[in-house]
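>>> Quick one, structure for this:
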Amino acid sequence: MTDKILRSISFIFHPLFMPLLGVIFYFSKTPRFIPDEVIRAKLISLSILTIILPILIYLLLNTINKVNSIYLETSKERIIPLALNCVIIIIILKRIITPTQIIELYYFFIGILISNISCLVLAIMKFKASIHIIAVSGVFMFFIVLSIHFSININGTLALMAIMLGAVATSRLHLKAHNSLELIMGFFLGVLPQLVLVNYWL
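Below you'll find the predicted structure:
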């Protein structure tokens, strides 16, 4: 029973869903006026590029035996998906989220790109940082900075995110997907880019 719950946590909080969660949160909290049709267009485009397209890429890679699991359990399996994900994020930065439109989200995705590149370099070096923790901690840091930027009280959301982060870390450890060092490295790879980039938009 415990295994099923922890596997469900790893699936529900899969890295694929985290960027869209950050964007949805931003649109729900920003005091700026953004037309509904613009929000819908951004969300649909991002859903296609950050969730549907990576799933299709995974299915293709799985078919040609380049990956064995959606969790990318070995460092070798991670290289192609991470490289392709970097390309997808660059497309998003060029076409969907530009600095002249929504600067907060632009730097949010710049941070995601830096985290992905760092994770890719480590994978090439045969070190398997936790992509789950990178994604959740990066969004967590983005939420904290947004609360400061917009002067809003989201303590409940932040507490929930902290619980989520702990649950994901526990899940990855229990399932023996990562060791403590890989989780700690994932945390810093997720948090630091978002924290450093604050200087450019806060």
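
>>> Only C-alpha atoms from now on, for both contacts and neighbour counts.
Noted.

>>> Just give me the residue right at the centre of this protein.
residue 135 (3.2 Å; Cα atoms, centre = their mean).

>>> before we go on, could you also do this sequence so I can check it against the first one:
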Amino acid sequence: MQERLAKAVSYIFHPLLMPTFGFLLLMNTGFYFALISFEAKQFILLTVFAFTFVLPLISIGLMVINSRLKLDLNKSSDRILPMLTTTIFYCIAYYYLGRMPIYPIYRVVLISSALTIAILLLVSFKWKISAHLAGIGGLVGAFMALSFRLNFNGSTLLVALILVAGLIGSSRLILEKHTPMQIYAGFFTGFAVNYLFINFI
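Coordinates of the predicted model:
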């Protein structure tokens, strides 16, 4: 039962879904850039979902079919090519969003996510780091930076995200996918990149 719950948490909070979750939160919290039309929200979310989840997932599936990669990507070396293609898709999404008359913060959040994956890619040449925790750590860092920049009290949201991070970390440990150090490293990598990038760019 415990292992099933851990697997469910890992699927629900998959790293590829974090940008979509992040954009949903941006659009439905008290930040000033939440006030955009419903049609614009739909287009942005569809763009982000397609380029940061659907297309990377399809590309990983094709790699698994045509190579020796395993679907669980347990080996750090197995993650290099999927992360590279995912970074490219993120950059394409950044380009498309740049053609829309939207708040620049959306593009900043997306490119900081792409930068996080690029760093995970470099680390993966030598070591297995938790992409799950990098994803949720990125959300925590992004919303903390936005709270400071906009003088917005986002404490409730941040507490909720930190609790989710703990849930994800526990799930990865239960499934024996990572060591505690790999989990901490993933979280703080995602947090630091997104916090610093969004706070100072």
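
>>> Superposed, how do the two chains score by TM?
Remark: TM-score between the superposed chains equals 0.90 [TM-score structural alignment, normalised by the length of the second structure]; 198 aligned residues with a Cα RMSD of 1.8 Å.

>>> ok, the residue nearest to the centre of the first structure to residue 155 of the first structure distance?
Distance of residue 135 of the first structure to residue 155 of the first structure, given as Cα to Cα, to the nearest Å: 20 Å.

>>> next one: residue 164 of the first structure
Distance, residue 164 of the first structure to residue 155 of the first structure, using Cα to Cα: 14 Å.

>>> Neighbour count: these two, which is higher?
residue 164 (17 against 11; other Cα atoms under 10 Å).

>>> Where does the more buried one fall, secondary structure wise?
Residue 164 of the first structure belongs to helix 155-174 when elements are defined using DSSP states H and E.

>>> buried ones in that helix?
Across helix 155-174 of the first structure, burial judged by 16 or more other Cα atoms under 10 Å covers 158, 161, 164-165, 167-173.

>>> Tell me which two of those sit farthest apart.
Within the buried residues of helix 155-174 of the first structure, 158 and 173 form the most distant pair, 22.5 Å apart (Cα to Cα).

>>> Give me the residues contacting stretch 194-201 of the second structure.
108-109, 112-113, 116, 138-139, 141-146, 148-149 (Cα atoms under 8 Å, 6 or more residues apart in numbering).

>>> Which of those are buried, as a ChimeraX select command?
To isolate the buried ones among the contacts of stretch 194-201 of the second structure in ChimeraX, judged by 16+ other Cα under 10 Å, type:
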select :108,109,112,113,116,138,139,141,142,143,144,145,146
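
>>> Which one of the contacts of stretch 194-201 of the second structure is nearest to residue 184 of the second structure?
Comparing those against residue 184 of the second structure with Cα to Cα places residue 138 closest, at 12.6 Å.

>>> list the contacts for that closest one?
Contacts of residue 138 of the second structure (Cα under 8 Å, 6+ apart): 113, 116, 187, 189-195.

>>> most surrounded residue in the residues you listed?
Within the contacts of residue 138 of the second structure, most neighbours by other Cα under 10 Å means residue 194, with 32 neighbours.

>>> That residue and residue 88 of the second structure: what is the separation?
In terms of Cα to Cα, residue 194 of the second structure sits 18 Å off from residue 88 of the second structure.

>>> Could you verify my assumption that residue 9 of the first structure touches residue 170?
No. Assessed by Cα atoms under 8 Å, residue 9 of the first structure is found out of contact with residue 170, at 9.5 Å.

>>> Which parts of the second structure are helices?
Using DSSP state H, the helices found in the second structure span residues 2-12, 18-28, 38-49, 55-66, 80-98, 104-124, 131-150, 155-174, 180-200.

>>> and among those, the most buried is which?
helix 131-150 (a mean of 24; mean count of other Cα atoms under 10 Å).

>>> mean per-residue distance, that helix to the first structure?
Mean deviation of helix 131-150 of the second structure relative to the first structure after superposition (mean Cα distance after the TM-score superposition for the first structure): 1.4 Å.
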